[in-house]
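*Asks:* Sharing a model prediction with you, sequence too.
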Amino acid sequence: MSAQIKESPQRTSNIPRGSVVGLLESRASKEFVIGVMGAVGSGLPSIVTEFEEQLVKLGYQVVRVKMSSFIAAQIENKTVTVPVSDMDDRYLKYQSGGNELRRLYGHDIMAKYAINQIGRNRLAIDPELKDLTKEPPRIAYLIDQIKHPDEVVLLRTVYRNNFYLVGVMSLEANRRARLKDDGMKPDLIDQVVNRDRKEGYKFGQQLEKAFKLADYFIHHPFGVEKLVTDQVERFIHLTHGDNAITPTKHEHAMYVAYSTAMKSSCLSRQVGASITDVSGRLIAVGTNDVPQYKGGLYSSENPTDDRCFKTHKICENNAEKNRRFAKIKLGIETKFAEVFKDADMAKIAEANVAAIADFVYEQSGIPDLIEFSRAVHAEMDALISLTRGGGGSTVGGSLYATTFPCHNCARHIIAAGIDKVYYIEPYEKSLAPEAHKDAIEVLDHDNDSVPANPPVQHTRLRFVHFSGVGPRMYTDFFQRDTRKNDNGDFVPNRTISGEFPIKIIHEYIDPHRVFEVKVATLFDEVFPITTPAPVVASLAAAPVAPPGLGTKGSGAANEG
């Protein structure tokens, strides 16, 4: 890990002094908003504490925003009602309270609370920050914790490039161990963990859907705290443009899988996969889409494109399940007509056919079926591509998938001799771990990164949750125009004030129209011209550049 960021305040900025870009970049926000999420028992308090310690080293004031505090307050003042059976345990109480708040006030209510708290804190620091052109101080807000994708959407909409989402992974066995250490009884642990995992109903937490939206993934295995420190430190340094950090082989391979997923036209979801051989060389990629005659998948280059969105206009998997649901409903209606001869009973039965059919359909497991799809899965596309053109051996290699492989793909991955599978999005419908317990083990971190003595001899295919930079942030974190100054010296990071590094991705305090006026004014000072009347009128009505951007005094007339 590079140490230059936090050792010395004497640093050389590679922002050109006096340039227009340098002037505008001085208006980049110094605020930093981090949302943390993880399943119950993931040990988030220690993660948040580690974030706080690392951020303080970089000169941030740190404010924690705890969602559970809001839930507890609303339960206390009777805004929401929680079942009496849940009141004796804080986990169950907060789960029920959060769900009720979402039901009453919308899926994003917890994010609204966080935004409200951040705004209030900003004004508590300095009431003059009501002036939206005034620059807030260097401050970081830690939101603990996020549970729903709609919360992520709202926070990203409001804070844009100032917001980062961190997902924390910990296997169920480790999470149970933490809850046991917390004094929870085994039967209650079962209830809390199972409920946390399964809450995907309309107003539930839906953590799995939120998890795939993370910008960075952190492993939190039980009893390996040093691993957490390293991961948090790397994330903080990456967000502040540490030029000494480059992608891991896993981040690169997952980014390739992620970018390959963009080729998919599947109506359900876009999935990508990549395969590396035993030496780490990339040998295959794949995505989920409809196969074409003579090999491969349909693409935009095909003159006869028969993908679902082109010709069928419906997902074939859904269409087949809809047909089966219709058969279930017809069967219930027919049987009711045979059984209920009494007119009154027949009316009651008829009125309840739809509800009964819905219940039977949900309980049948049909909604989870995946075999009716026309698409080849991404993992299979990658494996099959090797049979068409060769290019390497899969034995001892690794497969990277944006989603946990389904049981159909898993059996082929095992047969191909793959050693490890890295995935991002959990997939509850996959029966792979249960169906192939003899051949698959699911780990919460890559135990090769924590060497054992003596070395562990693995006898099963390892499924490991991906950790590191989320693919959506890959180019933002790792793309560099240069890592040196004009003399050729290595530049550790970028600064504006010279004291602390700035975030690598900017979110500006001012709207783009303010910047537009400032740049146009600077241009006019050098090239005085007569501007057409309509443009003069629009510029006269434009907002005045805020303090800090003026070259002839704040709010000069020629800037408006």
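*Replies:* The structure has been received and is ready for your questions.
*Asks:* Every contact and neighbour count from this point should use C-alpha atoms.
*Replies:* OK.
*Asks:* hey, where'd the strands end up in this structure?
*Replies:* Secondary structure of the chain, counting by DSSP state E: strands at 32-38, 61-66, 139-144, 163-169, 216-219, 272-276, 282-287, 398-403, 420-425, 440-443, 461-465, 468-469.
*Asks:* Can you tell me which helices and strands the fourth one packs against?
*Replies:* For strand 163-169, the packing partners by 3 or more C-alpha pairs under 8 Å, 6 or more residues apart in numbering; DSSP states H and E come out as strand 32-38, helix 149-159, strand 216-219.
*Asks:* Now do the first one: which elements does it pack against?
*Replies:* The one in question is strand 32-38. When contacts are defined as 3+ C-alpha pairs under 8 Å, 6+ apart, strand 32-38 sits against helix 44-57, strand 139-144, strand 163-169, helix 207-211.
*Asks:* before we go on, here's another structure to hold up against the first:
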Amino acid sequence: MAVSCEDDQRKSRLRALGYTDTQIKAMDDEEYGDRKLTDKSTYIKQDIQACLQRSDLYISNPNSTNTVSHFSLLANQIITFVCLMVRPGLITPTPLERCMQIAYTAKLNSGCISRQVGAVVTDKNFSVQSVGWNDTPFGQVPCSLRNRFDLVSGNDQEAYSEYEKSNIQYIARFTQESEKYLKIEKTGRNVSYCFKSEYNDLIGEKNQVHTRSLHAEENAFLQISKYGGRGIENGKLFTTASPCELCSKKAYQLGVKEIYYIDPYPGIAMTHILMGGTNNPELILFSGAIGKAFHNLYSSKMPYKDELNALSL
């Protein structure tokens, strides 16, 4: 279970507790920073991003202006989940849960070896118009199915780009780096790799533009144009992460009015792109059940009609 609130509200609460902006930044860097397997602290520090990605129950705890019942929204969510735990199938999923569950399922199609993300685009009435996940363009082999030793040995040539096969500097470094994975190859595992990481290490940068994959939100938008879907102006976007700067601009241009997200993107997409102008979409932190919890809470143990008939005997 993940209990969260909007990022600006989280920071304001920390400031109210006496934390300075410097301390908050240090806290965020520690809880959201890069994890190195060789660093012992990796195994004892909180990993907030991983917790958000692995949860299947999400509770939103926003600031409330209701002084009479300050925690009514929080309480209602908890009561709903508890009732469903006691009596699965008592109510049906909300439209928000239904759409986010589709996005959650879609992300499993992703061949990205770093992170799987799913997205769904609907019209204003929650009618699904397209589904997307982060993956390579159609016709290219996803990273999860490529093998660094196939590239080095010249096998499965269609799976690799001309750059990977012909750039001498890249090949030399890649071949050298591959040596430490020889022991893994002998176990029978597929030794896949992330081109973005390999290339960024080569040029000494950290640039997201070098990823092979389309982002989930971007992919969902493109499916609409590819297959002749109708317009989505005033529609909704559901994402199991949150849109980056590039995907945010696309959502804004398409006229998306509501964006439901789970994990805040560590950039300025929200404050700079989605909150700048006269046609700003509403950013809404998702609350509800997805994944295993979705099925466990909303699947009745038996048809309600049969239950009533049994109780009437």
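*Replies:* Nice, I can see it. Since we're looking at a predicted model, the values are computed, not measured.
*Asks:* thinking again about what came up before, output the helices and strands packed on strand 32-38 of structure 1 as JSON lines; include the columns mean neighbour count and distance to E7 of structure 1.
*Replies:* Below are those laid out as JSON lines (neighbours: other C-alpha atoms under 10 Å; distance: least, C-alpha to C-alpha, whole Å):
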{"stretch": "helix 44-57", "mean neighbour count": "17", "distance to E7 of structure 1": "9"}
{"stretch": "strand 139-144", "mean neighbour count": "22", "distance to E7 of structure 1": "20"}
{"stretch": "strand 163-169", "mean neighbour count": "23", "distance to E7 of structure 1": "25"}
{"stretch": "helix 207-211", "mean neighbour count": "22", "distance to E7 of structure 1": "34"}
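*Asks:* Looking at structure 2, name the residue matched to V360 of structure 1.
*Replies:* Mapped onto structure 2 by TM-score structural alignment, V360 of structure 1 lines up with nothing.
*Asks:* What is the neighbour count of the closest residue to V360 of structure 1 other than its chain neighbours?
*Replies:* If the residues on either side of it in the chain are set aside, V360 of structure 1 comes closest to I328, at 7.9 Å by C-alpha to C-alpha, 6 or more residues apart in numbering. By the measure other C-alpha atoms under 10 Å, the count of residues near I328 of structure 1 is 17.
*Asks:* show me the contacts for I328 of structure 1.
*Replies:* Contacts here follow C-alpha atoms under 8 Å, 6 or more residues apart in numbering; on that basis I328 of structure 1 touches A357, V360, Y361.
*Asks:* just the helices in the stretch 151-300 of structure 2 please.
*Replies:* All helices of the stretch 151-300 of structure 2, identified by DSSP state H, counting those that start in this stretch, fall at 162-166, 168-178, 182-185, 195-203, 216-226, 245-254, 291-298.
*Asks:* Look up how far I273 of structure 2 lies from the closest residue to N63 of structure 2 other than its chain neighbours.
*Replies:* Once flanking residues are discounted, N63 of structure 2 sits nearest to Q9: 6.9 Å by C-alpha to C-alpha, 6+ apart. From Q9 of structure 2 across to I273 of structure 2, the span is 19 Å (C-alpha to C-alpha, to the nearest Å).
*Asks:* and the strands of structure 1 as CSV, adding distance to C308 of structure 1?
*Replies:* Formatted as CSV, these follow (distance: least, C-alpha to C-alpha, whole Å):
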stretch, distance to C308 of structure 1
strand 32-38, 35
strand 61-66, 44
strand 139-144, 41
strand 163-169, 33
strand 216-219, 33
strand 272-276, 18
strand 282-287, 15
strand 398-403, 21
strand 420-425, 24
strand 440-443, 33
strand 461-465, 31
strand 468-469, 33
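*Asks:* between those strands, which gets nearest to L297 of structure 1?
*Replies:* Nearest to L297 of structure 1, of all the strands of structure 1, is strand 282-287, at 8.8 Å by C-alpha to C-alpha.
*Asks:* Nothing else from me, thank you.
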